[in-house]
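Chemist: structure, please.
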Amino acid sequence: MLKRGHGEHKKTCLKSGARFCPSTVAERCFFFFVIHVVLAQEKDKKKRCTSQVVHPQWRVHSDKLRNALQVSRAWCGWTGRPEFRQTSAQLTDRVKDLLDVAVAWRLRKQGLPLWVGPEAQECLKDFFVDVSQSVGRTPWGKCGDNVLCFTKSTVLYSFQRGSLVHPLEMARMLGWPDNWEAPAGVPLNKIKEMLGNSVALPSLGSVVWAWRLVQSRRM
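Modeler: Just a heads-up that it's a prediction; the model follows:
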């Protein structure tokens, strides 16, 4: 029985549509070695990708602001208190981090140590933060110091009370009288949206008064 030569074997492989058909032992060993190397590289690449931790965007902004304030990521002076864990356990990690960064920012601005004691709590009176916003926007302020701009999604947190602000209380912050009540049948979230699209009554009154004053001088 005649054996086919090497050239005839290659022609047969090409006719059958095979891309690579090793004929010798050396070619086969080299072929399997290349496959082994490629598979090992792919496995190592997947392992590196899974080991890399991709931080959310709010964590990146938080780390940047904490570095500027010289505050470590582990610092949780406000949310680490026992009374906070009992009353605000439903808040997310993003919101808790936002509260801690806001407290650190306030204490640094006032030249106080990073310790939430009686002096710090006195400093945090009338201090609010909009927990619906990103920490990169620094959405906090103190009444009489900075004015927070309400939006349809605004959710205020009061450091003086250690809890979220009710939508009706937000209406009073915009100048509505204390005896004002929400219309019957209107959900609170709708009231909050309307407050976010409204203008503070004292500001509106000042604008109208200034306009009337200018008009009276022209007459």
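Chemist: from now on I want contacts and neighbour counts done on CA atoms only, so please keep to that.
Modeler: Fine.
Chemist: quick one: the helices in this protein?
Modeler: Ranges of helices within the chain are 6-15, 25-51, 57-69, 82-87, 93-109, 118-123, 167-173, 188-196, 201-218, based on DSSP state H.
Chemist: quick one: contacts for the spatially most central residue of the chain?
Modeler: Most central in the chain under C-alpha atoms, centre = their mean is Trp58, positioned 3.2 Å from the mean C-alpha point. Going by C-alpha atoms under 8 Å, 6 or more residues apart in numbering, Trp58 touches 94, 134-136.
Chemist: ok, and the most crowded of those residues?
Modeler: For the contacts of Trp58, the largest neighbour count, defined by other C-alpha atoms under 10 Å, is 27 neighbours, found at Val135.
Chemist: picking that back up, can you put the helices of the chain in a markdown table and add distance to Gly141?
Modeler: Conversion of these to a markdown table gives the following (distance: least, C-alpha to C-alpha, whole Å):
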| stretch | distance to Gly141 |
| --- | --- |
| helix 6-15 | 76 |
| helix 25-51 | 39 |
| helix 57-69 | 16 |
| helix 82-87 | 20 |
| helix 93-109 | 9 |
| helix 118-123 | 12 |
| helix 167-173 | 13 |
| helix 188-196 | 17 |
| helix 201-218 | 18 |
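Chemist: deepest of those, which one?
Modeler: Comparing the helices of the chain on average neighbours per residue, with mean count of other C-alpha atoms under 10 Å, the densest one is helix 93-109 at a mean of 20.
Chemist: got the angle for it vs helix 57-69?
Modeler: Put simply, helix 93-109 runs at 20 degrees to helix 57-69, going by axes from the mean of the first three to the mean of the last three C-alpha atoms, to 10 degrees.
Chemist: please report how far the residue nearest to the centre of the chain lies from Pro118.
Modeler: Trp58 sits 30 Å away from Pro118, going by C-alpha to C-alpha, to the nearest Å.
Chemist: and this one, please, so the two structures can be compared:
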Amino acid sequence: MARVPAWKSQAVDLRNRMGCAMDYKPWTRKQRHFQGLHMLPRPLEVVELAAIAHVGPPPQKQHGRMRQLLRDVFVDVSQNPVRQPWTNKSMISPCLTTSTVLYCFERDRVVLPLELMCWQGHKADIIVPATMSQSSLRDLAGQGICLPCLAMLIGAAAGCGAFQK
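Modeler: Coordinates of the predicted model:
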């Protein structure tokens, strides 16, 4: 007997908590392009779970406005469902990792590695060596931290007395 992958069990648990069946597909039931996304069951399920988390379980009457409702939502399809790696209701997105593959609902595509670098505070005209692969650039974006965020962390640590002897 074949073992059920962990992500499938996690998806079933999340869907049960969200009040919807496994066959409820609010995002992928329509013709989508999913540009740059590997069309495998796990990434597609993580995309669906993110959509359900924002739109709600059936019978929502918002399917005509789906793209509008999800326009600011991103989901890291490299992560398992249990992590809920999508923009939350407060519009806070998950942090970038070296394995991040971020899907953008508004554009119906994966966010490019150079765009991830811009999220880290780099300018759009950053010069990337021609020999650098897209996966290396994605790794670099996932290893970085935006300087204002770093300054906030240092300031918070200083305010807590973390630097005092």
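Chemist: just to revisit the earlier point, now check the residue nearest to the centre of structure 1 against structure 2: what is it aligned to?
Modeler: Taking TM-score structural alignment, Trp58 of structure 1 has Trp7 as its aligned residue in structure 2.
Chemist: please apply the same query to Ala184 of structure 1.
Modeler: In structure 2, the residue paired with Ala184 of structure 1 according to TM-score structural alignment is Ala130.
Chemist: and what of Asp126 of structure 1?
Modeler: Using TM-score structural alignment, Asp126 of structure 1 sits opposite Asp72 in structure 2.
Chemist: residue contacts, its match?
Modeler: Applying C-alpha under 8 Å, 6+ apart to Asp72 of structure 2 gives the contacts 87, 91, 104-106.
Chemist: go again using 10 Å as the cut-off
Modeler: Applying C-alpha atoms under 10 Å, 6 or more residues apart in numbering to Asp72 of structure 2 gives the contacts 87, 91-93, 104-107.
Chemist: also Asp139 of structure 2?
Modeler: By C-alpha under 10 Å, 6+ apart, the contact list for Asp139 of structure 2 reads 96-100, 113, 116-117, 133.
Chemist: adding distance to Lys61 of structure 2, write those residues out as a markdown table.
Modeler: Compiled in a markdown table, the contacts of Asp139 of structure 2 are given as follows (distance: C-alpha to C-alpha, whole Å):
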| residue | distance to Lys61 of structure 2 |
| --- | --- |
| Leu96 | 33 |
| Thr97 | 35 |
| Thr98 | 38 |
| Ser99 | 35 |
| Thr100 | 32 |
| Pro113 | 35 |
| Leu116 | 34 |
| Met117 | 37 |
| Ser133 | 43 |
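Chemist: wait, which of those residues is closest to Val47 of structure 2?
Modeler: Distance to Val47 of structure 2, by C-alpha to C-alpha, is smallest for Thr100 among the contacts of Asp139 of structure 2, at 13.8 Å.
Chemist: that closest one against Asp76, yeah?
Modeler: Yes: in this structure, Thr100 of structure 2 is within contact of Asp76 by C-alpha atoms under 10 Å, at 5.9 Å.
Chemist: residues shared between the contacts of the two?
Modeler: By C-alpha under 10 Å, 6+ apart, the residues touching both Thr100 of structure 2 and Asp76 are 85, 94, 111.
Chemist: just the residues you listed now: which is nearest Ala151 of structure 2?
Modeler: Pro94 (19.1 Å).
Chemist: out of the shared contacts of Thr100 and Asp76 of structure 2, who's the most crowded?
Modeler: In the shared contacts of Thr100 and Asp76 of structure 2, the most neighbours by other C-alpha under 10 Å go to Pro85, 23 neighbours.
Chemist: separation between the residue mapped onto that one from structure 1 and Tyr157 of structure 1?
Modeler: Using TM-score structural alignment, the partner of Pro85 of structure 2 in structure 1 is Pro139. Going from Pro139 of structure 1 to Tyr157 of structure 1 by C-alpha to C-alpha gives 11 Å.
Chemist: give me the common contacts of the two.
Modeler: Here Pro139 of structure 1 and Tyr157 share the contacting residues 128-132, scored by C-alpha under 10 Å, 6+ apart.
Chemist: let me have those residues in JSON lines, extended by neighbour count and distance to Trp211 of structure 1.
Modeler: As requested, these are arranged in JSON lines below (neighbours: other C-alpha atoms under 10 Å; distance: C-alpha to C-alpha, whole Å):
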{"residue": "Phe128", "neighbour count": "27", "distance to Trp211 of structure 1": "32"}
{"residue": "Val129", "neighbour count": "25", "distance to Trp211 of structure 1": "33"}
{"residue": "Asp130", "neighbour count": "27", "distance to Trp211 of structure 1": "32"}
{"residue": "Val131", "neighbour count": "21", "distance to Trp211 of structure 1": "36"}
{"residue": "Ser132", "neighbour count": "17", "distance to Trp211 of structure 1": "35"}
